[in-house]
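*Asks:* Could you look at this predicted model? Sequence included:
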Amino acid sequence: MRKKVSAILFFLVVVTHATLRSETIHIQTNETALVLQTGQQGRLYQLYLGPRLSDPGQYAHLETAMRSHANGQAWEVYPVSGTETFFEPAFGIRHNDGNMTTVLQYVSHSVKKTTDDVTETVITLKDALYPVQVKLYYKTFAKENIIQSWTEISHREKRPVNISRYASSMLYWKRARYYLTEFSGDWAKEVNMRTLPLDFGKKVIDSKLGARANLHVSPFFTVGLGGAPRENEGQVLMGTLAWTGNFRFIFEVDNEQNLRVISGINPYAADYTLDPGQVFTTPAFIFTLSNQGTGKGSRNLQRWARNYQLKDGRGDRLTLLNNWESTGFDFNEARLDSLMVEARYLGVDMFLLDDGWFGNKYPRHGDTQGLGDWQVTRSKLPNGVPALVKAATRIGVKFGIWIEPEMVNPKSELFEKHPDWVIMLPNRERYYYRNQLVLDLSNPAVQEHVFNVVDHLMTENPELAYLKWDCNSPVTNIYSPYLKERQNNLYVDYVRGLYKVLERIRAKYPDLPMMLCSGGGGRTDYEALRYFTEFWCSDNTDPVERLFIQWGYSQFFPAKAMAAHVTSWNHDASIKFRVDVAMPYKLGFDINLEELRPEEQAFCRAAVATYNRVKNITFGGDQYRLVSPYDGNHTAVMYVSGSQEQALLFAYDIYPRFAENLLPVQCQGLDPARRYRVREINLMPGAKPGEAFNDKVYSGEYLMEVGLDVFTTGKLHSRILELSAVE
């Protein structure tokens, strides 16, 4: 009887509190406002999401419109199925008594300003009948116009509950039309951009791969609100999920033309068992609302990433020479020493040793064996990694190394010793992706093992300068020996286990640069990039394909986060074209210099020096995408320094048609009142700049309103222009 009385009192307290006092909560950046408000029954609704109004009192005019919504159409912030929610819910739960409904009511909220630019709002919601609590978090970055949204779910029921949906965010709009740009593809053809209308019903973008989760689709999107997304005009929502695993975005247009955008972990095969007192924290949904098209939205995200999210976001990046295209798995100490000499000759910062350096019982001569046995192959490298690090130091370059510590070949000593550490069905035939299986990072013993792979390398080689962390397989054969009866927790706990390892590495080696690699762009999310300085965009390094791939990734990531290497892919392209395609991003080389002619080698050396001189513009400046490769036979992009004193314009002719009519390219982001000297840089030895780019001076107004004739009818032709303000 006492328990029933307590429940009734709790219900009365919550309902009375919510009914007596209507709360309006303002979550805003310098440009965007998200306004939430409680209804009479204590539920929390979205009142407004759009451009920030100069007079906050004007939002009150929207209250009448919200109250006029019929049941099922009101924009509840975190609705659950089973009540009057007729459309896709944000939250699903099964209580101890089997009931599958929860009604969340407002209890309180707090606002904390952590810096002049960053504010965090926390809203607490509770169920009056069940001891279930959801906290909604909103972090705003005022100058960057970025909002992060995530939730914390907890309960005090007697036994574990089952949560079947747990969105990070649910947002609403009402427009006449909606258009979605998605970024899909596969290995070596990542981030293909496709725009389609959103009509009545649901469009779902999701991943079910566990690890290497972004193989077929990337965890970001753009929605045009009112019209198709454009580069410099119109209102767009650009969003991404900070989660290195299965994700899901749902875009639902209802019978009244309302759009719901629901973002979070994909609950597929992951209805999570949550113990009493345990807190389930969802990943952050990161979004910006731009009224000046995708270009402005990208600059918001890029600036925010450099300032707040990307590891060492304001720091430098290492140029490098990788051995893979020169040697594959076939190398020894002498061959690697000679490649380090080539790295020194090029002028890059570092030599990177790729796959193939480990395994003794099962030496790594190919991708069929040895993965998981992180001991140096004595027959290849009798003096171990320390000798390589010392050789690099003697030659005058840094040394980095490739690892893939989450994976294992069945033909390995690790698998023979610890089959219980592997995600693997106990009673069915195994399926292998790239001849390997995935270690069970939900298991603390496996987390310790993976951490020790890095810790041993770093302890043995304190001067080791860089790690390339690969992940070449999705999770297959879905079964965790460690989780036993809670197999439904595996997809989530695997990623959380990965984060625990990465957190330990960052804590012990905070200044260690690492590349996030996943057989190309299989991992491209902002939570992983808290621990990695850059990511590998694609194994496809054909410069023509890279123009499209880099265009896609630039929608959401800054240049310094995108690793771009010069390789021998596409021999129809000159070495200048290949280098120029990589120059706007984090430059590296994976090429056999001996295949290049002397003048090509000299060009590469000069290009590295030029890159080091101007990379501050691309690394810290604002990006303007001028001409899309999707629109024709040419593409151009430029970067402008924050002071508007320097700029770089990159122009590429891909496959122009015969006697094509060429148009000037109009610059963006310059100061119209300033004058700029224009010089063509990164030329082949003996080549001369075009007449219009040989130290000529133009006003910023001219460059933006009239433009420059940077395109030609030459196939696979490129041009880099440096713009410098003059007094």
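*Replies:* Received the coordinates, thanks.
*Asks:* alpha carbons only for contacts and neighbour counts from here, please
*Replies:* Noted.
*Asks:* what's the next secondary structure element after the top helix by length along the chain?
*Replies:* When the chain is parsed with DSSP state H, its longest helix is helix 598-620. Using DSSP states H and E, the helix or strand that follows helix 598-620 in sequence is strand 622-627.
*Asks:* Return the set of buried residues in the longest helix of the chain.
*Replies:* By neighbour count on 16 or more other Cα atoms under 10 Å, the buried set for helix 598-620 is 600-601, 603-608, 611, 614-615, 617-620.
*Asks:* Equivalent analysis for stretch 107-114, please.
*Replies:* Result for stretch 107-114 [16+ other Cα under 10 Å]: buried residues Val107.
*Asks:* okay, now the one to match up with it:
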Amino acid sequence: MKHTLIVAAATLLAINTTNASEMKQIRISTDRTDLVLKVAENGRLYQSYFGEKLLNEADLNQLGWSVHAASDGSVSRRGWEVYSGSGNEDFFEPALAITHNDGNPSTWLYYVSHSTREVEGGVQTDIVLRDDQYPVEVTLHYVAYPKENVIKTWSDIRHEEKKPILLSAYASTMLYFSRPAYYLTEFSSDWAKEAQMSTLPLQFGKKVIDTKLGSRAAMHTHPFFIVGLDQPAQERQGEVLMGTLAWTGNFRFTFEVDNVGNLRVIPGINPYASTYKLKRNETFTTPEFIFTLSTEGTGQGSRDLQTWARNYQLKDGKGPRLTLLNNWENTAFDFDQETLAELMREAKDLGVDMFLLDDGWFGNKYPRKDDKAGLGDWEVTHDKLPGGIGALTDSAREAGVKFGLWIEPEMVNPKSELFERHPEWAIHYPNRETYYYRNQLVLDMSNPAVQEYVYGVVDQLLKENPGIAYFKWDCNSPITNIYSPYLKADQGQLYIDHVRGIYRVLQRVHDNYPQVAMMLCSGGGARCDYEALKYFTEFWCSDNTDPVERIYIQWGFSQFFPAKAMCAHVTSWNRKASIKFRTDVASMCKLGFDLGLKELNADELLYCQQAVANWKRLQSVILDGDQYRLVSPYESNHMAVNYVNADGDKAVLFAYDIYPRYQEKLLPVKLQGLDPHKFYRIEEINLMPGVASALPTNGKVLSGDYLMKVGLDVLGFTPMQSCVVELTAVK
């Protein structure tokens, strides 16, 4: 078989080198972007163009493939190879690194064939490459979504060598640019400080963004980035690449500027401590890398990604979302059955759809009274909840709300019956002192028995309690004590097989209980990727619910995710902020509450009830409409954003004063996305009882043209003040 593959590759090489004019060209296109690949004279595949869509197909024939001048004046065969292997003549970072059976560390991939087919929303292109000396095959996959201007790409690696080969690098793709300057916007993070944006120029050498945490992998940095081409990324103008990796584990983005000022972008799984032993005929599939190239700044790029996510990637992306009342900030671990029943009645009184019971409901030998015990023992604490989950779902039904439940099934406390029975199910060293993060360990999801157990937790809860409508699925610890008792000698598989094991469980849950909505949570926003969101309807942006901090957090996440996917709760964090300000900040995303209604006075409660009713009435605009970020908190002491529905006849504007300076100059906020030929009635909503609108244009009818060119005076001088405006087209 090896001989057959070599002969086939050699034949293809001979065909491809006959005439430069006959070089095969592969065009991967959206309505606004072209990614053009070309098989060069040497039979290998190169990127020949990536940019704004070319209008004339004949112009494609003028595209060549990039070469470099060698130091002696000759022409080097180095170029922009689409999936460069280690050990070839390219001097920079490769996409793929393989050690073959004979110890040879080189891989040279040659074009074999390509095909296209229609898929939901777009066109998939599959390109087969093979090594000319080893029976190794790589298939590159691209799906272009024309309307949304989004492309996703991933790679399949397989071989037929007699023994396993070793993969030490396995990127999802490579993209190249040749511009005067590049500026990277990255998203750093920590607990309660997610999605913090910062920008720096990319200069000669490498800039690497990566994580080595395994689980809760995005705790310190998030799996997405923006590259401003020629200039730092701007909201409404300029060319930007916006990319995100659909992977819930360790990831790495490499940005390398070479000796002549060209940039290569290499996204993929982080190969740190993960040399992967790939068996014969086994396929290694890399994560999807999802990207858009916007020529109208990050605003348009975000809208494209948000629309794409709702249409194709996010679980139930076109469906509604449940407003909720959570008990955590109100009760923490201290509750009983009657307390929860009363909170369900409060949820109904507030007007939300669901009551969510958080941590602290499980464990008997080691009851869950704090975070030191009980994880792994997913049975109701009998003396706290004698009626079990069934009594709670009954109470929810009687109150007229749905019931949701917090779980953390991938984790275990050493102080638990599960750990006593199966210590080998936890990731931990056999011969070193164990380090505990948050008093817990991570279950080894590479182990099929553990996968079965974790699925069984969810399956049993839902079979016994069909009234459960929602799970908040948490993950509070990174992987520590990094050793798998199951994998034993193949520890290089752990970080990857662990994540794949999680996906197997989530796929089973999705297949068997598709109607159950789920929140993706990881001690806040440390899980926020589009692979996980195939199985979750939304994610928890941060445990930090201070509305001022949330403005920055939600601004950052909105670069890549629709409001529909972003959970925001009204809590007691930052009591200096009014209940109106706290609620208005949460209302720009998927709205929830996590506080006791008894701490509100009568006017505050009435306000919250009205705000919930307004949000539910306008949910289709906020969650499904186009989002326009108008005023950046990074560039001012204010923030504003508006949403517009598909017909352009309904819009909602949110404006926030954070900490204005004394008598600073205030400018009208110019809306975006309206129909300039339509007229809109202006109404300020979410007003406190008895408080009249101070908006000068309240109740007036103004044209979309005026609103976008002149704007509304919605900003003020009072710290932590907010204004919500509903705009309705009139005939």
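*Replies:* That came in fine, so what should we check first? Remember, predicted model here, so these are calculated numbers, not experimental data.
*Asks:* Looking at the buried residues of helix 598-620 of structure 1, which one is closest to Arg21 of structure 1?
*Replies:* Proximity of these to Arg21 of structure 1, judged by Cα to Cα, is greatest for Gly620, which lies at 46.9 Å.
*Asks:* in structure 2, what residues pair with the longest helix of structure 1?
*Replies:* Mapped onto structure 2 using TM-score structural alignment, helix 598-620 of structure 1 spans residues 602-624.
*Asks:* now what about that stretch, what contacts it?
*Replies:* Applying Cα atoms under 8 Å, 6 or more residues apart in numbering, the contact partners of stretch 602-624 of structure 2 are 310, 318, 320, 349-352, 562-564, 579-580, 583, 587-591, 597, 643-645, 650-652, 685-689.
*Asks:* Of the residues you listed, select the buried ones using a ChimeraX command.
*Replies:* Remark: buried members of the contacts of stretch 602-624 of structure 2, expressed as a ChimeraX selection using 16+ other Cα under 10 Å:
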select :310,318,350,351,352,562,563,564,579,580,583,587,588,589,590,591,597,643,644,645,650,651,652,685,686,687,688
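*Asks:* In strands, which of the contacts of stretch 602-624 of structure 2 appear?
*Replies:* Lys590, Leu591, Tyr643, Val644, Lys650, Ala651, Val652, Ile685 (DSSP state E).
*Asks:* Could you work out the most separated pair of the residues you listed?
*Replies:* Leu591 and Lys650 (19.3 Å).
*Asks:* Within the helices and strands, which one has the aligned partner of Leu703 of structure 1 in structure 2?
*Replies:* Using TM-score structural alignment, the equivalent of Leu703 of structure 1 in structure 2 is Leu707. Counting by DSSP H and E, the element that carries Leu707 of structure 2 is helix 704-709.
*Asks:* got it, and Gln644 of structure 1?
*Replies:* For Gln644 of structure 1, there is no helix or strand it lies in under DSSP H and E.
*Asks:* Check the secondary structure at the residue mapped onto Arg546 of structure 1 from structure 2 for me.
*Replies:* Residue correspondence to structure 2 (TM-score structural alignment): Arg546 of structure 1 is matched to Arg550. Following DSSP: H, G, I helix; E, B strand; the rest coil, the label given to Arg550 of structure 2 is helix.
*Asks:* show me what contacts the closest residue to Ala651 of structure 2 other than its chain neighbours?
*Replies:* What sits nearest to Ala651 of structure 2 in space, not counting adjacent residues and going by Cα to Cα, 6 or more residues apart in numbering, is Val644, at 4.3 Å. Residues in contact with Val644 of structure 2 (Cα under 8 Å, 6+ apart) are Val621, Ile622, Gly625, Asp626, Gln627, Lys650, Ala651, Val652, Gly673, Leu674.
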